[in-house]
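# Predicted model follows, preceded by the sequence.
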Amino acid sequence: MIKEWMIKWGFGAGFSAISYYIGWSDLMGFLLVLMLLDFITGIVAGAIQGKLLSKTSYIGILRKLLIIFVVIACHIADLVLISEHFSIAGFEINSPIQLLAIIYYIGNELISIIENAERGGAKVPTFIRNRFETMKDKGDPQ
C-alpha cells in the first residue's frame, strides 16, 4: 500500500521538476491568473450573449495550453542558450526570452479580458479601452 508520505514526496518532486522547466516566476503566476480570468470572462460573456458553446471553450483551453508550452520552450531556450544573467534597473533577469514571451501574452490576456467584459455588457472606462486598443494595434498581426 502506498503511504501518505510517498505521495507527498512524489508530488513535491514532480512539482519541483515542473517548476524548474517552466521557470516559475511571479509573472508566470500572474499570466496563469490572467488566463483563468480570460477563460471565465469568456464563458460569462458567451452565456450573456446566448453563445456559450462547449467546443469554443475547449478550443480556448487548448490555446491556453499552447501558450504555456511556448513559455516553457522559451525558458528551456534560455537555459540552453544564455549562460549569463542580466540585471536591468536593479532586477535580476534569469530568463530574458521567457520574460519577453510572458509580457507579450500578459498583454494579450488583458486585451481579451477587456473585450470579454465589453461583449458581456460591462462598461469599460474609455482610458482603459484606449490604452489596450493602442497595445493591440502595435502588437504582432495575427
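Structure received. Note that this is a predicted model, so its numbers are computed, not measured.
# For the rest of this, base every contact and every neighbour count on C-alpha atoms.
OK.
# Am I right that L110 sits in a strand?
No: counting by DSSP: H, G, I helix; E, B strand; the rest coil, L110 is not part of a strand but helix.
# Give me the longest helix you can find in this protein.
helix 54-81 (DSSP state H).
# Report all helices and strands that the very next helix or strand once past that one contacts.
Scanning forward in sequence from helix 54-81 by DSSP states H and E, the next helix or strand is strand 86-88. Strand 86-88 sits against strand 91-93, with contacts defined as 3 or more Cα pairs under 8 Å, 6 or more residues apart in numbering; DSSP states H and E.
# Show me the contact partners of the strand it packs on.
H85, F86, S87 (Cα atoms under 8 Å, 6 or more residues apart in numbering).
# out of the residues you listed, who has the most neighbours?
F86 (14 neighbours; other Cα atoms under 10 Å).
# How many neighbouring residues does the residue nearest to it when sequence neighbours are not counted have?
Among residues not flanking F86 along the chain, I93 sits closest, at 4.9 Å (Cα to Cα, 6 or more residues apart in numbering). By other Cα under 10 Å, the residues close to I93 number 14.
# ok, second structure coming up, stack it against the first:
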Amino acid sequence: MEQIFKWLLTVSGGVIAFLFGAWTPMLNILVALMVIDYLSGMAAASMNGELKSRVGLMGIARKVFIFAMVAVSHLVDLLLIENKIEVGYLAMSVVITAYCLNEVLSIVENAGKMGVYVPETLTKAIAVLRSKPQKEEEKPVAPSTLEVPAVVAPNPPIVTAEVKKEEKEEIK
C-alpha cells in the first residue's frame, strides 16, 4: 500500500510539474485567492439564504477550469520557447494575473453581499469592470453624409494576347 501511495505521489508530482512548471509564488497567490473567494462566496450565500450545493459544485468546477487555463498558458509558453520566441513565461503570468484580479473582484463583491463595508469608489470601479459594453445606439444618417460607393463594372474586359496582337498591327 505504501508503494502505491509513493507511486501516485510521484506521478501526480510529475504531471503537475509538466502542466505548471515550477510552482511559483504567483500560483500560491492564485490558490489563496481562490480559496478565500470560494469560502467568502459560501458565507455570503449562507447569510442571504441562497446556499445551494449545486451552485457550490459549479464554483469548484470553475476553479478547476481556471487551473486548466493556467496549464494551457504554461504549455503555450513552452511552445514559444521551443520555437526560439523568448518571452519568458509571459502567457502564464498574464493568465494568472488576470484570474487573480478576477478573484479579488469576486471577494470584494462577496464582502458587500455579507454586509461588510466596501468604499463607494471600489464599488463603482467593480461596477464598471463588471458591466458589459453597451452597443452604441444607431442614429439615422442624414442623406448629405451618405457615402456613395464607386461604380464598378460587373465584368471588366479581359485583355488577351490576341487583342494585343491586333493593337500592334493597327499601330504599324
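Structure received. The structure displayed is predicted, hence computed values, not measured ones.
# returning to what we had before: would a markdown table of the contacts of strand 91-93 of structure 1 with distance to V44 of structure 1 be doable?
Formatted as a markdown table, these follow (distance: Cα to Cα, whole Å):
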| residue | distance to V44 of structure 1 |
| --- | --- |
| H85 | 42 |
| F86 | 41 |
| S87 | 41 |
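# Near Y105 of structure 1, how many other residues are there?
Residues lying near Y105 of structure 1 (other Cα under 10 Å) number 19.
# got the contact list for it?
L31, I67.
# What does it correspond to in structure 2?
By TM-score structural alignment, Y105 of structure 1 lines up with Y99 in structure 2.
# For E170 of structure 2, see how far away its match is.
Y99 of structure 2 sits 75 Å away from E170 of structure 2 when distances are taken as Cα to Cα, to the nearest Å.
# now the residue nearest in space to the middle of structure 2, nearest residue through space, not along the chain?
The centroid of structure 2 falls nearest to V95 when counting by Cα atoms, centre = their mean (7.4 Å). Residue nearest to V95 of structure 2 in three dimensions, not counting chain neighbours: V70, with 6.3 Å by Cα to Cα, 6+ apart.
# rewinding a little: show me what counts as buried in the helix or strand harbouring the residue nearest to the centre of structure 2.
Assigned by DSSP H and E, V95 of structure 2 falls within helix 90-113. If you call a residue buried by 16 or more other Cα atoms under 10 Å, then helix 90-113 of structure 2 has these buried ones: 91-93, 95-97, 99-100, 102-111, 113.
# With structure 1 overlaid, how far apart is it on average?
Superposed on structure 1, helix 90-113 of structure 2 shows a mean distance to its aligned partners of 0.4 Å (mean Cα distance after the TM-score superposition for structure 1).
# re earlier: what's the spacing between the residue nearest to F86 of structure 1 and F30 of structure 1?
On the measure of Cα to Cα, I93 of structure 1 and F30 of structure 1 end up 17 Å apart.
# sorry, back to before: list just the nearest of the contacts of strand 91-93 of structure 1 to R131 of structure 1.
S87 (28.3 Å; Cα to Cα).
# Who are the contact partners of the closest one?
Contacts of S87 of structure 1 by Cα under 8 Å, 6+ apart are I93.
# Try it again at 10 Å.
I93, N94 (Cα atoms under 10 Å, 6 or more residues apart in numbering).
# likewise H75 of structure 1?
Neighbours of H75 of structure 1 in contact, by Cα under 10 Å, 6+ apart: 20-24, 69, 81, 94-99, 101.
# any chance of the residues you listed in CSV, with distance to I59 of structure 1 too?
Shown next, in CSV, are the contacts of H75 of structure 1 (distance: Cα to Cα, whole Å):
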residue, distance to I59 of structure 1
Y20, 28
Y21, 25
I22, 22
G23, 25
W24, 25
F69, 15
L81, 32
N94, 32
S95, 29
P96, 29
I97, 26
Q98, 24
L99, 25
A101, 21
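# Tell me the one of those residues nearest F39 of structure 1?
The nearest one, if we look at the contacts of H75 of structure 1 relative to F39 of structure 1 and count by Cα to Cα, is F69, at 17.4 Å.
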